[in-house]
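Asker: With the input below, show me the fold.
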Amino acid sequence: MTVGLVVVSHSARIAEGVVELAAQMAPSVTIAAAGGTDDGGIGTSFDRIQAALAEAESGDGVVVLCDLGSAVLTAETALELAEAPERIRIADAPIVEGAVAAAVAAESGDGLDAVVAAAEARQAEAAPPQAGDEPAGEAQRLELVLENEHGLHARPAAELVRTASGFDAAVTVEGVDAKSMLRVLALGLDRGSRVVFEATGPDARDALAAIEALARNRFGE
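Answerer: Coordinates of the predicted model:
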């Protein structure tokens, strides 16, 4: 099971589009759309949000992404009336970027708090976390050239984040947290870019070896 996601928008098409995009990064995560009114108009629907929450809940919790303030208010009402409101969190995050980042975190097996943090990109204001309780030791370094036609766009970036998240190591790419989808995308790395990865912690060497193998495979593309 994984943390589920609900995308709430005033437009059914926007909600469905965000779900389609995020699902490309997280095929095993349940992501439900709750867009538009009950009659297909522009607005939000309590009933649609309530149904989406039930669809996305697997027992590990649900993170909700909203487009505008009134969508948040409707989502909060649905949350208050939910059977287990403590397992539902409304992220203070942009709906597209937040949904993609949250989906990648959920796909990696992160818990509810970590998925919310990924959506809100709280880690962007802090240094990358150290792995475990052991001394970090000397940083391991990997330098490579991106061969992907479009560089580290959303899908290969998601593969990188998933790979880095699978190791007990603090991993950076060009100095930013390689386990943060939003920070990786913000680098805007294009084809031909020379990229430096560094890792510290018990699995540092293994993490960089996995990333090197991933790059040889063009990040799954």
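Asker: From now on I want contacts and neighbour counts done on CA atoms only, so please keep to that.
Answerer: Noted.
Asker: what's near enough to touch residue 96?
Answerer: Contacts for residue 96 (C-alpha atoms under 8 Å, 6 or more residues apart in numbering) come out as residue 18.
Asker: quick one more, to check against the first:
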Amino acid sequence: MTVGIVIVSHSAKIAQGTVELAAQMAPSVVLRAAGGTDDDGIGTSFDKVTAAIGEADSGDGVVILCDLGSAVLTTETALEFVNDDQRARISLADAPVVEGAVAGAVAAETGGDVAAVISAAEHAGRGGLSGPGASEAGSANGPTGPVTRTVTLINRDGLHARPAADFVKKASGFDARISVNGVDAKSLLGIMSLGLVKGRDAELAADGPDASTAIEELAELIESGFGEK
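Answerer: Reported below is the predicted structural model:
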């Protein structure tokens, strides 16, 4: 199970589109759209929000992202009607809907709890270039310094959304500080912001207990072309 995510928007299309985008990066995360009024007009729906929360709650918690102030009011009203045990597992993130949903979904996909998902989503609203509390690889080096390697992107579209998500999910599994061209390798938006396309070099650096393994496996992932031609 993972933390579930609910998108509350005044537009059914925005909510559903955001869910579809985030699902591409985090296929195992339960994402639910609660957009528009009951008849899919512009506005919000108490019933849609209530249903989405129930469907997204697997027991590990739910993070809710809202687009405008009245969406927050509808969500808060819906939360007044859930039982105390469930309410304790639900949190609203103060984050941009699209960027926050993508970053939060990847955090949930990699096993993050509610606090980690909220942190990732809210950090996305501050530029997303490095994770909260993250430090650049090499800032606490051992005697020999960080492990480094330069790899060239070979897949047609480089580190676009899906490969970037695959890269971040793999990087998040290592006990190491890892960077790509100086950006935190565990930050999806940071990696995507690099604009690494086919033929560009990715300079990997890591330090920490898993540094050597991390660099080897991440380099192999890039060299494999992420399964793309």
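Asker: Excluding chain neighbours, give the residue nearest to the equivalent of residue 92 of structure 1 over in structure 2 in space.
Answerer: Mapped onto structure 2 by TM-score structural alignment, residue 92 of structure 1 lines up with residue 94. For residue 94 of structure 2, ignoring the flanking residues on the chain, the nearest one in space by C-alpha to C-alpha, 6 or more residues apart in numbering is residue 122 at 5.9 Å.
Asker: does residue 92 of structure 2 sit in a helix, a strand or a coil?
Answerer: strand (DSSP: H, G, I helix; E, B strand; the rest coil).
Asker: what's the spacing between it and residue 163 of structure 2?
Answerer: Separation of residue 92 of structure 2 from residue 163 of structure 2 (C-alpha to C-alpha, to the nearest Å) stands at 28 Å.
Asker: Comparing the two, which residue is more hemmed in?
Answerer: Regarding residue 92 of structure 2 and residue 163, a neighbour count based on other C-alpha atoms under 10 Å identifies residue 163 as having more, with 21 against 17.
Asker: Which residue, other than its chain neighbours, is closest to that one?
Answerer: Nearest non-adjacent residue to residue 163 of structure 2 (C-alpha to C-alpha, 6+ apart): residue 226, at 6.1 Å.
Asker: Distance check, the one you found against residue 158 of structure 2.
Answerer: Residue 226 of structure 2 is 9 Å from residue 158 of structure 2, where distance means C-alpha to C-alpha.
Asker: who's more crowded, the two?
Answerer: Each of residue 226 of structure 2 and residue 158 has its neighbours counted (other C-alpha under 10 Å); residue 158 has more, 23 against 19.
Asker: dump the residue contacts of the more buried one.
Answerer: 196-198.
Asker: Now list the buried members of those.
Answerer: The neighbour count (16 or more other C-alpha atoms under 10 Å) marks 196-197 as buried among the contacts of residue 158 of structure 2.
Asker: Could you single out the nearest of the contacts of residue 158 of structure 2 to residue 74 of structure 2?
Answerer: residue 196 (40.3 Å; C-alpha to C-alpha).
Asker: so where does the closest one fall, helix or strand?
Answerer: Residue 196 of structure 2 belongs to no helix or strand when assigned by DSSP states H and E.
Asker: same deal with residue 44 of structure 2?
Answerer: Judged by DSSP H and E, residue 44 of structure 2 forms part of no helix or strand.
Asker: coming back round to it: count the residues that sit near the equivalent of the residue nearest to residue 94 of structure 2 over in structure 1.
Answerer: The pairwise alignment with structure 1 assigns residue 122 of structure 2 to residue 120, based on TM-score structural alignment. Applying other C-alpha under 10 Å, we find 20 residues neighbouring residue 120 of structure 1.
Asker: wouldn't residue 120 of structure 1 be in contact with residue 99 here?
Answerer: No: taking C-alpha atoms under 8 Å as the definition, residue 120 of structure 1 is not a contact partner of residue 99, at 9.6 Å.
Asker: and residue 161 of structure 2, what pairs with it in structure 1?
Answerer: Under the alignment (TM-score structural alignment), residue 161 of structure 2 maps onto residue 154.
Asker: right, and that match touches residue 184 too?
Answerer: No: using C-alpha under 8 Å as the test, residue 154 of structure 1 is too far from residue 184 to be in contact (9.1 Å).
Asker: Of those two, which one has the most company?
Answerer: residue 184 (24 against 21).
Asker: helix or strand for the spatially most central residue of structure 2, which one?
Answerer: Taking C-alpha atoms, centre = their mean, the centroid of structure 2 lies closest to residue 103, which sits 2.2 Å from it. Assignment of secondary structure by DSSP H and E places residue 103 of structure 2 within helix 97-109.
Asker: immediately after that helix, which helix or strand?
Answerer: Counting by DSSP H and E, the next helix or strand C-terminal to helix 97-109 of structure 2 is helix 114-124.
Asker: Around residue 105 of structure 2, how many other residues sit close by?
Answerer: What residue 105 of structure 2 shows, counting by other C-alpha under 10 Å, is a neighbour count of 34.
Asker: Aligned to it, what sits in structure 1?
Answerer: In structure 1, the residue paired with residue 105 of structure 2 is residue 103, using TM-score structural alignment.
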